[in-house]
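*Asks:* Here is my input, please return the structure:
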Amino acid sequence: MSETSVAIGRRPGAPTRYGVTRDDLGELLASEGQPRYRADQVWRGLYEQLVGPAAITNLPAALRTRLEALLPLALEPVTESVADDGETVKFLSRVAGGYEVETVLMLYPDRATVCVSSQAGCAMGCGFCATGQAGFDRHLTTGEIVEQAVTAAARAKAAGRRLSNVVFMGMGEPLANETAMWPAVERLHGDLGLSARHLTVSTVGIVPGIRRLTERPLPVTLAVSLHAANDGLRDELVPINRRYPIDALLDACQGYLAAHGRRMSFEWAMIDGVNDRPSDAVELASLCRRLRPAAHVNLIPLNPTPGWPTTGSPLARVRDFRDHLESLGVQATVRRNRGTDIDAACGQLAARHREGQLAARHREGQLAARHREGQLAARHREDGSRDQQPAART
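*Replies:* The predicted structure is shown next:
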């Protein structure tokens, strides 16, 4: 099998439901004495009907039960938050090793988008990002990535919508986990039926990864989390810039655009007093115009993040920044913050859940300490009472 699960409570070496390839599934079913056409039935159930084996009704009941055991899910639901009148759903799931990852489904009038994670945690160290503050735990597997998208697609289907876009903008750096990320892209394209232009891979600027992406056959949309337009500020905000400075990053981006003929975007988190000045807009516009075609800019009001001393730019300043860019010939969009009240920014729900767990453990520890203190006090009173009793008569 191409991918296995070592999740808590699951047998090490067992295949996962969305970790197996179609060939893997055929071999598994053949080993169970099933005819070859069963693989097509199961695959259509998983990727077209968006259901588990138990709900694939054209399979024999015994086989459904057997496949539920043979092909467990890799993501264990932890909690789920809903906002924006049900249009934003954030899933927090636990993966092998006990690590938690986030997935966000966003329903818009014209599209349904899921933001998936590619790693548990992140090693890039961007201080204004909740995931970056938490540090790196491990890479996600292809099956864990695909399962996030399928889970969101099933939820969208239940709301009468079809999943139309997948963005790799959740926890982690996708190009640092390319060996698992790219097969997931191919699965989403070939089996979930999403157009390559509706698959977006975001990166903080891993230049070798962008060059490898350039050689890939699918022209996915490239998004670069830029956040600063000069090396001095970007070194501070995005530490990987010290290894791959802006000039090298732009060269790699231009190579990607030349190979695939697609416009890319720069992601720009608006941080109050840090990168939202008129001079920042002028520098950013200059970088955008160096690319052909010029990059589009997505302006993202920074969600408040515990541990980062600054806040997001006021909305009026965000709009002024956008207008300034457009006056300089650069297309820019202000991204609407979704699910702020449910910690929808990358890493926030996981961080809040960890804080809740630590607080609960602290409360449990306090309760246990009080209990121990009570026991000691009771023993002390008992000892004192015995000391005060008259001596036994002889």
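
*Asks:* alpha carbons only for contacts and neighbour counts from here, please
*Replies:* Noted.

*Asks:* Residue nearest the middle of this structure, spatially speaking?
*Replies:* Closest residue to the average C-alpha location of the chain: residue 117 at 2.2 Å, with C-alpha atoms, centre = their mean.

*Asks:* quick one: it is in a strand?
*Replies:* No. Under DSSP: H, G, I helix; E, B strand; the rest coil, residue 117 sits outside any strand and is assigned coil.

*Asks:* wait, what's in contact with it?
*Replies:* Contacts for residue 117 (C-alpha atoms under 8 Å, 6 or more residues apart in numbering) come out as 101-103, 140, 145, 168-172.

*Asks:* please redo it, this time with the cut-off set to 6 Å
*Replies:* 170-171 (C-alpha atoms under 6 Å, 6 or more residues apart in numbering).

*Asks:* What is the three-state secondary structure of the closest residue to residue 342 other than its chain neighbours?
*Replies:* Nearest residue to residue 342, sequence neighbours excluded (C-alpha to C-alpha, 6 or more residues apart in numbering): residue 81, at 6.0 Å. Using three-state DSSP, the structure places residue 81 in strand.

*Asks:* run this one through as well so I can compare:
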Amino acid sequence: MAVVSMNLSTTPAPSQALRADSRVLLGLSEPELQQLALDLKQQSYRGKQLHHLIYKRKIKDIQDFSQVPLAFRNELEEAGWKVGRSPIYQSVTAADGTVKLLIKLEDNRLIETVGIPVKDEKGVMRLTACVSSQVGCPLRCSFCATGKGGFSRNLNMHEIVEQVLAIEEIFNHRVTNVVFMGMGEPMMNLKSVLAAHQCLNKDVQIGQRMITISTVGVPNTIKKLASHKLQSTLAVSLHAPNQKLRETIVPSAKAYPLSALMKDCRDYFVETSRRVSFEYALLAGVNDAVEHAVELAELLHEWGRGYHVNLIPFNPIEGSEYRRPSKKAVQAFAAALESNRVTVSTRQTRGLDADAACGQLRNKFQKSPLPTDSDNLQPEEDVAVAC
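*Replies:* Modelled structure (predicted):
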């Protein structure tokens, strides 16, 4: 299998990323919206109103900005501005309350985002938005449905932010946590991810520590992320305790050896004082033996201390040779890590019956857009909702 080229350039000013020609209001900060109002010969407080309408009221069309004068609305549209919200093409609700949304982008491609509601022992709901960063994914990890559906392009910053607003609308509840664990490899779209992170933190007002950026590992990007000194969690998808096994599960590992990845994770901790979390998908008979757990613990101790491992029992996808491990095997793996002084948790599977669980996001319009007459089709006819 060919190794994917993973060269990436980023800019040090994510708040300005992708804005020059977009004319999209979503993603602009309150000061930027105030400046826009002044540029259009309005008073600056109109920009504050725009900010409220976009992020709090979640209004999707400029002509529905009833709090601002019609003349200002018309002037915004004449200048080529739009809110930047996309329609929901389809939603699927699982028995556990997890909701998967298919969002139809301006170029007729579909992305998937998932809302995961969890109530604590006091009945307080935590709502997690699992957001996509690309249309499809180019890395083609062997156990993941998204890569099997192909890759089209990176998402723009506002296309990431709008996923969170869409989840808030569907649940009529504030999103408390955001995880960049949907479709795509966030580090291959770091410019937009950093810009979206800033908007979600400053404008949507989600705390940095409530945001997780996940990566399977892209050369030179963990160091770049560390330079921003975010308080968010970095989650590295490891999936194997040694290079040889990892290459069979994650083909891109050939271009980014495990030793280099672990060094970057160690340097990230030194630079940010933020512990790295490691994701480990358990595949029955492949990487789920107690011996693998012991080897994983040795690897982590070699490169640092205080690491956390999040175990993810494989979620079935069509056409995969992998199987979900037994509960006994998962428990034995976790116990082996704990006995070797590694903190471990096992992810609760959510949204399985809606193909919304980890690794299951896929649709057949990742690579090619929907047909232009798709609005006349029934979603269940033209969308393969995951695998």
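
*Asks:* Against residue 130 of structure 2, how distant is the residue mapped onto the residue nearest to residue 342 of structure 1 from structure 2?
*Replies:* Counting by TM-score structural alignment, residue 81 of structure 1 lines up with residue 92 in structure 2. According to C-alpha to C-alpha, to the nearest Å, residue 92 of structure 2 stands 15 Å off from residue 130 of structure 2.

*Asks:* Compare the two (neighbour count), which wins?
*Replies:* residue 130 (24 against 17; other C-alpha atoms under 10 Å).

*Asks:* Translate that one into the numbering of structure 1.
*Replies:* Using TM-score structural alignment, residue 130 of structure 2 sits opposite residue 115 in structure 1.

*Asks:* what number of residues lie near residue 102 of structure 2?
*Replies:* Other residues near residue 102 of structure 2 number 23, with proximity taken as other C-alpha under 10 Å.

*Asks:* Just give the nearest non-adjacent residue to it, would you?
*Replies:* Closest residue to residue 102 of structure 2 apart from its sequence neighbours, by C-alpha to C-alpha, 6+ apart: residue 112 at 4.7 Å.

*Asks:* Residue 58 of structure 2 now?
*Replies:* Spatial nearest neighbour of residue 58 of structure 2, excluding adjacent residues (C-alpha to C-alpha, 6+ apart): residue 165 at 6.9 Å.

*Asks:* burial measure for the one you found, as a count.
*Replies:* Neighbour number of residue 165 of structure 2 under other C-alpha under 10 Å is 23.

*Asks:* hang on, it is in a strand, isn't it?
*Replies:* No. With three-state DSSP as the criterion, residue 165 of structure 2 is assigned helix and is not in a strand.

*Asks:* What residue in structure 1 is paired with it?
*Replies:* In structure 1, residue 165 of structure 2 lands on residue 150 (TM-score structural alignment).

*Asks:* ditto for residue 215 of structure 2
*Replies:* Counting by TM-score structural alignment, residue 215 of structure 2 corresponds to residue 203 in structure 1.

*Asks:* My guess is that match contacts residue 222. True?
*Replies:* No. Between residue 203 of structure 1 and residue 222 there is no contact, the gap being 8.0 Å when judged by C-alpha atoms under 6 Å.

*Asks:* Return the residue of structure 1 aligned against residue 294 of structure 2.
*Replies:* In structure 1, residue 294 of structure 2 lands on residue 282 (TM-score structural alignment).
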